[in-house]
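> Predicted model and sequence follow; I will ask about them next.
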Amino acid sequence: MSVFVDDDTRVVVQGITGGEGGFHAEQMIEYGTNVVAGAVPGKGGQEAAGVPVYDTVSAAAAAEDADASVIFVPPAFATDAIFEALDADLDLAVAITEGIPTQDMATVNRGLADTDTRLLGPNCPGIITPGETKLGILPGNIFADGNVGLVSRSGTLTYQVVDNLTERGIGQTTAIGIGGDPIIGTSFVDALEAFEDDPETEAVVMCGEIGGEDEERAARFVRDHMDTPVVGFIAGRTAPPGKRMGHAGAIVSGSGTGTAASKIEALNDAGVPVGDTPEEVADHVERIL
């Protein structure tokens, strides 16, 4: 099975006439993703990446029976683009855009409470079910179909861990990039719950990093609600206190939580082995399977 997306997912690319949107739309189509339309205000009636372009997501969804979108829109306009996806009642919206102001995302999250749409991101690489579909910028060639789910705040870590797994013949059910910003749509707990409910996911890899308390909350969820084994990795062990490291959410406040040590301790207490390196993550997964 898969989590959140499969080969039946019908995708609208928001921002398809831009350089990033057009390039990655073509990459998604080449992988096999069912990209059915683009949505760009004022560009309706054109064609891009071989699919029709509509002025709004709602028009594209209605005309092409779309149920998901990928958002390649500059930060200044990304909030409106996300709300467009929510207003269209899509099942899933994937916000690739980096640099959306935190205050704007707080507004988006309040809107999410009134909709059934799932949001991935922002500032995420997207989601892939290997051999079926990918939404975002994930390099499809390193993924392989299999029985390990993966959820990560970091795109780069996703690629490294997946490459190590695939090289050992360990494929993936779905890999989910949730994004590295302080406010995101889908949390570790949301993804872990979905993997726990998927009968074909026999193990899960969770890649976290310093900053916030999402990994600690995820550890408690694993302890209290999961039978599927989980392997962890936490980036930022050597980061100096008070410094933001790469992601906007990767900053430790000094409250005693959010450090690499506190996250690793919480995961270990929940029975989750944590690899010191991506290679060690693959070692732990091999032992579990």
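Looks like it arrived, so ask away.
> can we go C-alpha only for contacts and neighbour counts from here?
Will do.
> Could you pull out the buried residues of stretch 43-62?
Neighbour-count burial for stretch 43-62 flags 43-44, 48-49, 51-61 (criterion: 16 or more other C-alpha atoms under 10 Å).
> cool, and stretch 241-251?
Arg244, Met245, His247, Ala248, Gly249, Ala250, Ile251.
> List the contacts of the nearest residue to the third one once chain neighbours are set aside.
In space, not counting the residues next to it along the chain, His247 is nearest to Gly180; the distance is 5.2 Å by C-alpha to C-alpha, 6 or more residues apart in numbering. By C-alpha atoms under 8 Å, 6 or more residues apart in numbering, the contact set of Gly180 is Gly121, Pro122, Asn123, Cys124, Arg153, Ser154, His247, Ala248, Gly249, Ala250.
> I figured the second one was touching Thr102, is that so?
It refers to Pro122. No. At 10.3 Å, Pro122 and Thr102 do not qualify as touching, with contact defined as C-alpha atoms under 8 Å.
> before we go on, here's another structure to hold up against the first:
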Amino acid sequence: MAILVNADTKVLIQGMTGRAGTFYADQTMRYGTNVVAGVRPGRGATRHLGLPIYDTVKDAVRETGANASLVIVPAPKAADAIIEAIEAGIGTIVCVTERVPQHDMGRVKRALQGSKTVLIGPNSQGILTPGQCKIGVMPTKDATAGGVGIVSRSASLTSEILARCSAARLGQSTTVGVGGDALHGVGFVECLKLFRDDPETEAVVLIGEIGGREEEKAAEYLCGTDYGKPVIALVVGRHAPEGRRMGHAGTLSVLGALSAEHKISRLKSAGVLVAKNADHVVDTVLTALDRK
């Protein structure tokens, strides 16, 4: 099984006719994802890459039954595109757009309240259920199906850990990139809950970093529940200078966010097995599964 997306997921792509939209739509379709339509205001009743284009998400959902969306829209309009998809009843939205203004994300967070939509991103690599569905820009070459769930804040480390797991015959149930921005949709806790309820996910790998509070929230959640599955974590940024932006907004270690060492300590106290570095993740997963 998997979380959030599978072979039956019907995907539409907002911004499909642009240069980036065309490139990633083609990659997504080549992987075998069930892409059913594109959305581009003013281009309705046309076709692109062999698929129908609609003026609005509502029209696309009504005509195709789409239940997931990939948002590849420039940053100034990305929030409007996400909110349009929420209002149309889309169940899973992936936004890969970088530099979405934070005040715009405030509007998105309000629109999500009371909805049944799960937002992944923005500034996300996306979500991948190997052999079934890819929504986003996550590489698929090394992905294999299996029982390890991965949720990550770092795009580059996601690719590395996924490849190492596959090389060790540790296939993945689903991999989720939660996004690198300070304000984003689904986080570690929400993914942990979904993986807990997935009977075929045997272990979960969290890939964390400095900044934000995802790791602390995960530790708090795990301390308060009998999770029933091993959780392995990698937290990077132990040697990053305080107060300096390291790559993206989510890694800015200010405003009360704890250092990597403090995050590691919190996770360990919650029963999480913490790998020393990327080289040790696979061995830690194997050890955890042996203990189970």
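Received, thanks. Everything numeric here is computed off the predicted structure, so don't read it as measured data.
> ok so, going back, return the closest of the buried residues of stretch 43-62 of the first structure with respect to Arg168 of the first structure.
Ala49 (34.9 Å; C-alpha to C-alpha).
> In three-state terms, how would the closest residue to the closest one other than its chain neighbours be classified?
Closest residue to Ala49 of the first structure apart from its sequence neighbours, by C-alpha to C-alpha, 6+ apart: Glu26 at 5.7 Å. Here Glu26 of the first structure is recorded as helix under DSSP: H, G, I helix; E, B strand; the rest coil.
> Identify, from the contacts of Gly180 of the first structure, the entry nearest to Ala219 of the first structure.
Arg153 (15.0 Å).
> Give me the neighbour count for the closest one.
Arg153 of the first structure has 28 neighbouring residues, counting by other C-alpha atoms under 10 Å.
> hang on, the earlier thing: which of the helices or strands spans the residue in the second structure that the residue nearest to His247 of the first structure lines up against?
Alignment note: Gly180 of the first structure maps to Gly180 in the second structure; criterion TM-score structural alignment. Gly180 of the second structure belongs to no helix or strand when assigned by DSSP states H and E.
> any idea how far Gly180 of the second structure lies from Glu98 of the second structure?
According to C-alpha to C-alpha, to the nearest Å, Gly180 of the second structure and Glu98 of the second structure sit 9 Å apart.
> so what's in contact with those two at the same time?
Joint contacts of Gly180 of the second structure and Glu98 (C-alpha under 8 Å, 6+ apart) are Pro122, Asn123.
> still on that earlier bit, JSON lines for the contacts of Gly180 of the first structure, including distance to Val274 of the first structure?
Shown next, in JSON lines, are the contacts of Gly180 of the first structure (distance: C-alpha to C-alpha, whole Å):
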{"residue": "Gly121", "distance to Val274 of the first structure": "24"}
{"residue": "Pro122", "distance to Val274 of the first structure": "26"}
{"residue": "Asn123", "distance to Val274 of the first structure": "25"}
{"residue": "Cys124", "distance to Val274 of the first structure": "23"}
{"residue": "Arg153", "distance to Val274 of the first structure": "16"}
{"residue": "Ser154", "distance to Val274 of the first structure": "16"}
{"residue": "His247", "distance to Val274 of the first structure": "21"}
{"residue": "Ala248", "distance to Val274 of the first structure": "23"}
{"residue": "Gly249", "distance to Val274 of the first structure": "21"}
{"residue": "Ala250", "distance to Val274 of the first structure": "19"}
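> Out of the residues you listed, flag the one nearest to Val272 of the first structure.
Arg153 (17.5 Å).
> hey, where'd the helices end up in the second structure?
Along the second structure, counting by DSSP state H, helices occupy 19-31, 57-64, 75-87, 102-112, 155-167, 188-196, 214-223, 260-269, 281-291.
> So for Thr144 of the second structure, which of those sits nearest?
Judging the helices of the second structure by C-alpha to C-alpha, what sits closest to Thr144 of the second structure is helix 155-167, at 6.0 Å.
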